[in-house]
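Visitor: just need the structure, nothing else, for what follows:
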Amino acid sequence: MSILLSLETSSRVCSVALHRIADGSLLGQSELRLDKSHSTHLTVIIDQLLENTGYAITDLSAVAVSDGPGSYTGLRIGGAAAKGLCFALDIPLIAIGTLRALAAQVAAGTAWPENFLFCPMLDARRMEVYAALYSHDGQEVLAPTPLILDANTLAEQLAHHSVLFFGHGAAKFQPLLGEQPNAGFLTGIEPSAVAVGALAVAAYHQQEFQDVAYYEPFYLKEVYTTTPKQ
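Guide: Prediction:
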């Protein structure tokens, strides 16, 4: 049986999922909502998920990873784990955009999704977010971009469309819009490996694979580092 393992480490949630490649059915999922736990717990919950579903790591046919944007550290941990598994098992690596997966996750659970545009927002500190816009069927309306939030952000889109905002960056935007009738806000939405895996199954059938040796996450912005004083 061909099985796909998906990893989502772009946020504080460390999430993994298994899908059957033939029909896209979900075989199992596990997540840990504990800050800064990815480096110590990711491989543990992968092993536990495989054991709980009755599979071995050698049963994997591909690994998918949430590609970013998101936490720099989280993306590096997920990317390194995915690359290590793919290299060791000689299987394909699939990268799925974090914002795209989050939008698909919400659209799948929304009544009359064709009536909305979907805007995932991930906190990028201060009044900045990583955001994108998608239609209900996953078409990209606005490519992932860093946005500085103010009362006029996405004003053109809100003038013509009903937009659903979600993700841990959306809470900063809601007070700026006031009573904008075309804006809806959803709370408690976190990135999930289940959504990553669902999109990755389709990518597998299209053979949309990454070069394992040279793959790097999509950070969207340059990683900011400082030089120690001593």
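Visitor: could you use CA atoms for every contact and neighbour count after this?
Guide: Will do.
Visitor: what's near enough to touch the residue most central in space within the chain?
Guide: Taking C-alpha atoms, centre = their mean, the centroid of the chain lies closest to residue 98, which sits 2.6 Å from it. With contacts taken as C-alpha atoms under 8 Å, 6 or more residues apart in numbering, residue 98 has the following neighbours: 10, 66-70, 191, 196.
Visitor: could you tell me which of those count as buried?
Guide: Taking 16 or more other C-alpha atoms under 10 Å as the criterion, what is buried in the contacts of residue 98 is 10, 66-70, 191, 196.
Visitor: which member of those is positioned nearest residue 20?
Guide: The closest of the buried ones among the contacts of residue 98 to residue 20 turns out to be residue 196 (C-alpha to C-alpha; 13.3 Å).
Visitor: helix or strand for the residue lying closest to residue 29 once chain neighbours are set aside, which one?
Guide: The shortest distance from residue 29 to any non-neighbouring residue, by C-alpha to C-alpha, 6 or more residues apart in numbering, is to residue 17 (4.1 Å). Element membership for residue 17 (DSSP states H and E) is strand 13-20.
Visitor: please apply the same query to residue 156.
Guide: Element membership for residue 156 (DSSP H and E) is helix 155-160.
Visitor: now the other sequence, so there's something to compare against:
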Amino acid sequence: MAFLLALETSSTVCSVALFKKEQLIGVSELQIEKSHSSHITVLIQQLLQNCQVSLSNLSAVAISGGPGSYTGLRIGSATAKGLCFSLDIPLIEVSTLEAMAAMAIKHTPDPEAYIYCPMIDARRMEVYTYLTHHNLQAITPVAPVVVEKDSFKSYLLENKIIFCGSGASKFRDLIKGEVNALFLDNIKPTASIIGELALPKLAENIFQNVAYYEPFYLKEVYITSSAK
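Guide: You can find the predicted model right below:
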């Protein structure tokens, strides 16, 4: 029996989900900041135990690959790679921004009437973002963007755009009154949507090289010097 374990650690949410073939059978998550390192393995163990599934039953592990929190991505990647190495099973990567867009699309009536712009908060006025159609066909590449009043102006002239994610509030404050800019709150990546997007990749054998895999950090980690 094919079981897929999905992990999401790129944001403040630390979550795991288990799929049996294409059916979601269990989810466990914590919405506590900086809980990933101390809770991810506990969540996995508890979820498998509750679903009466052993580690040896897993067919693959799916991971939210970024961009996002450097520390969270590193913890999720290390956990996923450790499981894949020890169990000799494949690793599947899902874009964090694509997962956020997929969640927004699921929450939108008549989704083909819009394009989507998930945003992950970065430092200051910067966000990690891209534009995508309702079928998850990318319009622009994933990139760091410093949001300004005229950001996405050419797209907003002809399209209704739904903005979502932790970085969207930065942009909302800049373009109040723009009728084509819509905002959807409370969109965070979760392990369940990571698993949903990973299932087609599992069927098509689209896997990562476990030995050399690294998350899509997008930018180098920003490190400050200790005050001491």
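Visitor: fetch the TM-score of the aligned pair.
Guide: The TM-score (TM-score structural alignment, normalised by the length of structure 2) is 0.97; 228 aligned residues with a C-alpha RMSD of 1.2 Å.
Visitor: which residues in structure 2 does the helix or strand just after the helix holding residue 156 of structure 1 align to?
Guide: Using DSSP H and E, the helix or strand that directly follows helix 155-160 of structure 1 along the chain is strand 163-166. Alignment of strand 163-166 of structure 1 against structure 2: residues 161-164, by TM-score structural alignment.
Visitor: who touches that stretch?
Guide: For stretch 161-164 of structure 2, using C-alpha under 8 Å, 6+ apart, the contacting residues are 100-101, 104, 114-119, 180-187.
Visitor: just the buried members of the residues you listed?
Guide: In these, burial by neighbour count holds for 100-101, 104, 114-119, 181, 183, 187, counting by 16+ other C-alpha under 10 Å.
Visitor: all the helices of structure 1, residue numbers only.
Guide: Secondary structure of structure 1 by DSSP state H: the helices cover 38-53, 72-89, 98-108, 155-160, 174-177, 193-205.
Visitor: list the contacts of residue 146 of structure 2.
Guide: Neighbouring residues of residue 146 of structure 2 by C-alpha under 8 Å, 6+ apart: 125-127.
Visitor: what does it correspond to in structure 1?
Guide: Aligning on TM-score structural alignment places residue 146 of structure 2 opposite residue 148 in structure 1.
Visitor: over to residue 183 of structure 2?
Guide: Matched to structure 1 by TM-score structural alignment, residue 183 of structure 2 sits across from residue 185.
Visitor: and the gap between its match and residue 16 of structure 1?
Guide: 26 Å (C-alpha to C-alpha, to the nearest Å).
Visitor: swap in residue 145 of structure 1?
Guide: Distance from residue 145 of structure 1 to residue 16 of structure 1, by C-alpha to C-alpha: 26 Å.
Visitor: neighbour count for those two, which is higher?
Guide: residue 16 (27 against 15; other C-alpha atoms under 10 Å).
Visitor: got a list of what the more buried one touches?
Guide: 5-8, 29-31, 45-46, 49, 192-194.
Visitor: now do the same end-to-end measure for stretch 81-100 of structure 1.
Guide: One end of stretch 81-100 of structure 1 to the other measures 21 Å (C-alpha to C-alpha).
Visitor: so where is it in structure 2?
Guide: Using TM-score structural alignment, stretch 81-100 of structure 1 corresponds to residues 79-98 of structure 2.
Visitor: quick check, distance from the matching stretch to the centre of its chain.
Guide: 14 Å (C-alpha atoms, centre = their mean, to the nearest Å).
Visitor: wait, residue 143 of structure 2 sits on residue 122?
Guide: No. The criterion here is C-alpha atoms under 8 Å, and residue 143 of structure 2 misses it with residue 122 at 11.3 Å.
Visitor: spit out the residues that contact these two alike.
Guide: When contacts are counted by C-alpha under 8 Å, 6+ apart, residue 143 of structure 2 and residue 122 are jointly contacted by residue 128.
Visitor: no further queries at this time; thank you.
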